[in-house]
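Undergrad: next input, structure requested:
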Amino acid sequence: MLVVDDSKAQRRMISRIMSRWGYHVTEAGSGEEALLACSAQRFDIILSDWMMDGMTGLEFCRALRALAQDSYAYFILLTSKSEKAEVADGLEAGADDFLTKPVAPDELRARLRAGERIVGMQRELLQKNRLLGSTLTELQKVHDALDRDLIHARSVQQTFMRERRASVPGGDVSILFRSSGHVGGDLVGWFRINTSSVILYSIDVSGHGVASAMLSARLAGLLSGAAPERNASLVLSSHARRETWAPEEVAARFNKVILDDLRVDQYMTMVYAQIDLLNGKGRLVQAGHPHPVVLRADGTMDRLGSGGMPIGLLEEASFEGVDFRLSPGDRLFLMTDGIVECPTPGGEELGDDGLIDILRRKKHMTSGQLLEALTWQLAAHYGSEDFPDDVSGLLFDYLGPSSA
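TA: Down below sits the predicted model:
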């Protein structure tokens, strides 16, 4: 406790009463002396006379509140003033309570107990804030570590997409991949079966984030052209020649892998296409994925497939193969639903018609330029480049048998 009064008699009287109640009391004969004491020591409760020579109690209270302290002192003004305006001045200066002089011991004790409750709550709050600050610091460390891991995971995931631009005999491949977070569940890619055939695929794993990324990473291993012995779509013949299951059979095999081997709660959608580079004939399976689009050399657009069931939902699901044919100059576009379902700020999706419109307006561009322009169009449609879902796609330019 700190008792401040320029009257030594008044000061001593209050100090003796408080000392008998078990308080540790310090005295100050002026506001200036009290301010120096507060700078050197922390007090829980301060009783100060209002009217003093030099610095008044009101001025002392203002100066005390201006000090940068990590604890709160409960301030009681001793005064004979009772006008509402004067009381308001005291509260405005930072006083917490008032005692009318001459001080009655019972009232003084009641005011002190009220001050003790306030100081106790303030200390408890301060302790909780410190604990919260310490916890937040630890959480920030964990967050930073996770963030570093996710950044590394993203760089690893990027390697699944191989190069974004590639050429095969008879065609060129261009890839677009933008995850909505550090890592995503989309997977687009290609690999050659043999010198005359190529596989193109677009996959979207349900959900977002790490769980989806881990499943897409597993699927990337099952569609690796660099490791044919682990590729779930390839069959090695007796002459070590690469052959492949029909697209609909590949979808059925992946359905079995997810339900029987992986046993995860996720499913996936997919378009998987096989193209003969010598004649442009192709066959694909569409499993719950957006319709592939063929950008014909004459400017027309064809949508392929009829929908199909997602992979990994039902054991008895069946998948249907779809035949198509590319002519030299045609382009096949595979994409995930992050493109066609990209919303406006009001929630209106781009849709198949919106995508066709963009492709028609940008058909004069090269495939790399078209994918870049599509990304900008989606950002303008959504109102931000931070898309709500992964955005990925693959454009295959069929150059014809002479190139092959």
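
Undergrad: alpha carbons only for contacts and neighbour counts from here, please
TA: OK.

Undergrad: counting contacts, what elements does the longest helix anywhere in the chain pack onto?
TA: For the chain, the helix that runs over the most residues, judged by DSSP state H, is helix 105-159. Applying 3 or more Cα pairs under 8 Å, 6 or more residues apart in numbering; DSSP states H and E, one finds that helix 105-159 contacts strand 45-49, strand 74-79, strand 97-100.

Undergrad: again, only this time at 10 Å
TA: On a contact count with 3 or more Cα pairs under 10 Å, 6 or more residues apart in numbering; DSSP states H and E, helix 105-159 meets helix 8-20, strand 45-49, strand 74-79, strand 97-100, strand 186-194, helix 209-222.

Undergrad: next SSE after it?
TA: Downstream of helix 105-159, the first helix or strand assigned by DSSP states H and E is strand 165-168.

Undergrad: following up with a second sequence; could you model it the same way so I can compare the two?
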Amino acid sequence: MALSRILIVEDTPFPRAILQRQLMQMGYEVIAVADGTEAWEVMQNEPINFVITDWLMPRMSGIELCRRIRREGFSRYVYIILLTAKGDKNDLIAGLEAGADDFMVKPCNPLELKVKVLAGERVLKYEKTLVDQNRKLELAHQQISEQFATTANNLKLAAKFQKALLPMESATIDQMKFESMFVPCEVVAGDFFNFFKINEEKTAFFLLDVAGHGIPAAMLSFTLSHVISPLPFPPDAQHLGHTGYGFLDFTHPTHLASRLNQIFEVRSDGQQYFTMVYGVIDLAMEQVLFTQAGHPPIIYLPYEGEPCTIGEGGFPMGIFPNTDFDIYSFDFRPGDRLYLYSDGVTGCFDPDGQSYSTERFMDLLAHHRRGSLREGLVKLKQALIEWRGSDQFEDDLSVLAVERLPDPSQDRNHLAVDLSELD
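TA: This is a model prediction of the structure:
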């Protein structure tokens, strides 16, 4: 509010008239009243922000008027000059404590009055600038808060959508039991996994990990979840997935990997890439074929035997053209298990900076080998939280576990648990 009007409060008519004339000659509109009570009524009804008041007045003194103005807490700042015939320091202190900004000794010298009023006007201008800036900051803060709330709601919806794209935590396809664990380090994740039946003999599975975290990684993860999808297709062509870029051969891991690398390499600047394990379980051959693109190896846990890793890494997808992907295979018989996982699991760091490691992961799986797949994943999550010392992780955690169940036509006795092994 620019200074245009000044309220003067003086109970003596002649000094009041002189003061009013001096201020009007300086270019200000003046409202003049005889005491603090009249001044208070004006303050209630007019946007006055500059007051020059006498100290001693009937009904309400200048000191009391100062106190009321400060107690009222107007939205505007009111600059107050207190007129006094006193020069005692204690009186000046009392005036400051009541809320006065400045003092003048009566009778008012015109030059001193001008200097005092101009100083007060500068204070009010600075105050107005500060108020305007605060209002702008409040508005900006409100807008940012609204945008943040909108973004947070959108992220929650995206997280629900991403979770809906993932398969059920527990599922059975023919003689395979699938269990999974998915723990994003942020609202949305760059990890994705899935499994699906290709034909009567073959079932596919994969787990991928997009470099980075948060929204950018999740966007590519969403895209990949649709690209590496066999549905919807006619029954006689379920082994092919049309992506808009060509066909994917879901029956052959290395062919699929090479095609994906071609698709995403030409659309990548080398900064966004992903790692993946893609495999096919062939029940007729009792075998698993898989390829690995810069991803951690598969952990294979035979029913009778120690866990081991299979796969030597390879190059991630979306970086190098014409990359050759190796094919790996191993037997997969009733009771055997395999585990796919993102590097957030083995690369989970404790407070001292030590990683959880593949060795600890395999030890845990071996220890809980006679429990259910779900039990093993629950134990793994608990172990990672204890290792981390927190349930907040630096990277996404994903695990896809597969167990070959016994054929109903087979003798189940060879899968019976030896009680001595539980001791």
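
Undergrad: the longest helix of structure 1 against structure 2, how far on average?
TA: Helix 105-159 of structure 1 differs from its equivalent in structure 2 by a mean of 2.8 Å after superposition (mean Cα distance after the TM-score superposition for structure 1).

Undergrad: how about stretch 213-222 of structure 1?
TA: Looks like 1.9 Å for stretch 213-222 of structure 1 (mean Cα distance after the TM-score superposition for structure 1).

Undergrad: quick one: contacts for P290 of structure 1?
TA: 202, 269-271, 303-308, 334-341, 351-352 (Cα atoms under 10 Å, 6 or more residues apart in numbering).

Undergrad: with D324 of structure 2 instead?
TA: T254, H255, A257, S258, N261, A293, G314, F315.

Undergrad: let's see 8 Å
TA: S258 (Cα atoms under 8 Å, 6 or more residues apart in numbering).

Undergrad: residue in structure 1 matching it?
TA: Taking TM-score structural alignment for the superposition, D324 of structure 2 sits opposite S318 in structure 1.

Undergrad: before we move on, what SS does its match have?
TA: coil (DSSP: H, G, I helix; E, B strand; the rest coil).

Undergrad: surely Y300 of structure 2 forms part of a strand?
TA: Yes - counting by three-state DSSP, Y300 of structure 2 is found in a strand.

Undergrad: that one pairs with which position in structure 1?
TA: Looks like Y300 of structure 2 aligns to V294 there (TM-score structural alignment).

Undergrad: verify the contact between that match and F333 for me.
TA: Yes - if you go by Cα atoms under 8 Å, V294 of structure 1 and F333 touch, sitting 6.2 Å apart.

Undergrad: show me what the one helix or strand E386 of structure 2 maps to is packed up against.
TA: Following DSSP H and E, one finds E386 of structure 2 within helix 373-388. If you count contacts as 3+ Cα pairs under 8 Å, 6+ apart, helix 373-388 of structure 2 packs onto strand 176-183, helix 358-367, strand 397-404.

Undergrad: and that helix, how far from structure 1 on average?
TA: Mean for helix 373-388 of structure 2 is 3.2 Å (mean Cα distance after the TM-score superposition for structure 1).

Undergrad: tell me which residues in that helix are buried?
TA: Buried residues in helix 373-388 of structure 2, counted by 16 or more other Cα atoms under 10 Å: L373, R374, G376, L377, L380, K381, A383, L384, I385, W387, R388.

Undergrad: any idea how far I199 of structure 1 lies from P292 of structure 1?
TA: Applying Cα to Cα, to the nearest Å, the value for I199 of structure 1 to P292 of structure 1 is 14 Å.

Undergrad: would you turn the helices and strands packed on helix 373-388 of structure 2 into a markdown table with distance to Q162 of structure 2?
TA: A markdown table is the format used below for these (distance: least, Cα to Cα, whole Å):
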| stretch | distance to Q162 of structure 2 |
| --- | --- |
| strand 176-183 | 11 |
| helix 358-367 | 26 |
| strand 397-404 | 13 |
